[in-house]
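Trainee: Predicted model, plus sequence, below.
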Amino acid sequence: MHAILRQACSSRSGALLRPQLARPRVFRAAPLSRTLVTKRYTAEHEAVEYDDTTGLGVVCITDHAQSSLGDVVFVELPVLGTKVAQGDQIGAVESVKAASDIYAPVSGTIEEVNTELNSQPGLLNKSPEEKGWLCKIKLTAPDEMDKLLTEDAYKDSWEA
C-alpha cells in the first residue's frame, strides 16, 4: 500500500515540477470608431448636442432659459418627420410667467420627440439639458453647428 502512495505522490509531484507551457493569448481589439459630440447654443437659449456618428442633434432649452421662464406647465413639441430649416419655429413652452417659442438651431428632419414632456412638462425645469430634451433632428447641414455659439460665447451673450 505504501508503494502505491509513493508512486502516486511521485507522479503528482513530478507533474507539479514540470514547467507549464503558457498558451499564447490572442486579444482582438474592437475596431476603433471616433465619435465627436459637439454642443452649441443659440442666442434664443436653445442648445443642440450633435453626434457626428449618428448625424443626430438633440435639441433642448438651456438651464438659463428654464430659470427665466419659471415653472413650465405646457410644452408644444414638433411633429415627427417634419423638415425644418435653421431658425424655424418648432414648438413652444408655456410657464406660469410667460410663453416662449422654440426655434430649430439646425436644419434637418425631426427624427424623435420627447413625449414624456406631454405628461411631465416640469422635466424642463428639473433637467432641461438632459431628461427635458425636446427633439432629435437628423442634420442635413452639419456645418451649421459651426455658426452657433460655444458655451463661453453663449454665457457672455446673456451675462453682458
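Mentor: Cool, got the structure. Residues are numbered from 1 along each chain as shown.

Trainee: For the rest of this, base every contact and every neighbour count on C-alpha atoms.
Mentor: OK.

Trainee: Distance check, residue 15 against residue 137.
Mentor: With the distance defined as Cα to Cα, to the nearest Å, residue 15 ends up 66 Å from residue 137.

Trainee: can you give me the helices for this structure?
Mentor: Applying DSSP state H to the chain gives helices spanning 2-17, 63-69, 116-119, 123-126, 151-159.

Trainee: What helices and strands are in contact with the longest one?
Mentor: With contacts defined as 3 or more Cα pairs under 8 Å, 6 or more residues apart in numbering; DSSP states H and E, there are no secondary structure elements packing on helix 2-17.

Trainee: about what we covered before: adding distance to residue 51 and mean neighbour count as columns, could you present the helices of the chain in a markdown table?
Mentor: Formatted as a markdown table, these follow (distance: least, Cα to Cα, whole Å; neighbours: other Cα atoms under 10 Å):
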| stretch | distance to residue 51 | mean neighbour count |
| --- | --- | --- |
| helix 2-17 | 56 | 10 |
| helix 63-69 | 21 | 16 |
| helix 116-119 | 22 | 15 |
| helix 123-126 | 22 | 22 |
| helix 151-159 | 17 | 13 |
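
Trainee: next up, a second structure to put side by side with the first:
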Amino acid sequence: YKKFLTRYEPVWTVYSTWENHSSCKVDFMWKGQSKLISFNRSYYIDKIRYSTRLQGRFYHSKEIAGYNSMVIGDTESYWYELRVKNSSIAKGMDASCLRDFILRADTFKTVYRETCQEILKEDIPLYEISGSFYVDFKIDMSKLNFSFY
C-alpha cells in the first residue's frame, strides 16, 4: 500500500459504499515516514469545498507480506471504496479492480466525475474541518478493496 501512495500524485475515490453526500474526494500525500503518512483530503459537499489534514498509520496483516492497510482515527462503521491514482483516471481503470469492487459492494455511488479534475486547479480558500473529525479505515490491497471499520 505504501507504494500506491506517492507525494507526487493525487489519489481519487472513484466509487464508495459510504452513504454520504460528498463528491470529488481526493487525497494529497505530503509527508511520509516508515509507518505514518500525513495527507490533505479535499472534497465537495453541496458545492462547497472542504479540506482537512489527516494522519494514517500503516498496518501489516500477518497473512500478507508488507503493509496492506492504513488506519485513520477511530470509528465503528465500515464501507468499501475503489481508489485510484490520478494517472489511472486518464489511462482508464483496470477492469479486474472494478470487477473485484463490484463483487464486494452491494450498492455504491459514484464519487468521481470528469469535472472533479477542477478541484486540482482551484485556488480558493478552503473550509477547514475540526481536528476532532476522524475517519478510520483499513485498506486490504490483497483483495483490491478498501474495508472501512
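Mentor: Nice, thanks for sending it over. Small disclaimer: the values here were computed from a predicted structure and weren't measured.

Trainee: Fetch the TM-score of the aligned pair.
Mentor: Counting by TM-score structural alignment, normalised by the length of structure 2, the TM-score of this superposition works out to 0.26. Behind it: 71 aligned residues with a Cα RMSD of 5.2 Å.

Trainee: circling back to that earlier point, among the helices of structure 1, which comes closest to residue 83 of structure 1?
Mentor: Closest to residue 83 of structure 1 of these, according to Cα to Cα: helix 116-119, at 21.2 Å.

Trainee: Following the chain onward from the lengthiest helix in structure 2, which element is next?
Mentor: When every helix of structure 2 is counted residue by residue (DSSP H), the longest turns out to be helix 95-104. Once the chain leaves helix 95-104 of structure 2, the next helix or strand it forms, by DSSP states H and E, is strand 109-110.

Trainee: Need the residues that contact the helix or strand following that next one.
Mentor: Counting by DSSP H and E, the next helix or strand C-terminal to strand 109-110 of structure 2 is strand 127-128. Applying Cα atoms under 8 Å, 6 or more residues apart in numbering, the contact partners of strand 127-128 of structure 2 are 49, 50, 51, 52.

Trainee: Count the neighbours of residue 11 of structure 2 for me.
Mentor: For residue 11 of structure 2, the number of neighbouring residues by other Cα atoms under 10 Å comes to 23.

Trainee: That one: what's it in contact with?
Mentor: Residues near residue 11 of structure 2 by Cα under 8 Å, 6+ apart: 5, 26, 27, 28, 83, 84, 85, 86.

Trainee: If we use 10 Å, what do you get?
Mentor: Residue 11 of structure 2 makes contacts with 4-5, 25-29, 41, 83-89, as judged by Cα atoms under 10 Å, 6 or more residues apart in numbering.

Trainee: Just the buried residues of those.
Mentor: Buried members of the contacts of residue 11 of structure 2, scored by 16 or more other Cα atoms under 10 Å, are 5, 25, 26, 27, 28, 29, 41, 83, 84, 85, 89.

Trainee: From the contact counts, what lies against the helix or strand hosting the third one?
Mentor: Element membership of residue 26 of structure 2 [criterion: DSSP H and E] is strand 22-32. Under the contact criterion of 3 or more Cα pairs under 10 Å, 6 or more residues apart in numbering; DSSP states H and E, the helices and strands touching strand 22-32 of structure 2 comprise strand 11-16, strand 36-45, strand 48-59, strand 81-85, strand 109-110.

Trainee: Report the inter-axis angle for that strand versus strand 36-45.
Mentor: For strand 22-32 of structure 2 against strand 36-45, the angle by axes from the mean of the first three to the mean of the last three Cα atoms, to 10 degrees is 160 degrees.

Trainee: Can you report how many residues neighbour the residue lying closest to residue 46 of structure 1 once chain neighbours are set aside?
Mentor: Using Cα to Cα, 6 or more residues apart in numbering and skipping residues adjacent in sequence, the residue nearest residue 46 of structure 1 is residue 61, 4.4 Å away. For residue 61 of structure 1, the neighbour count with other Cα under 10 Å is 26.
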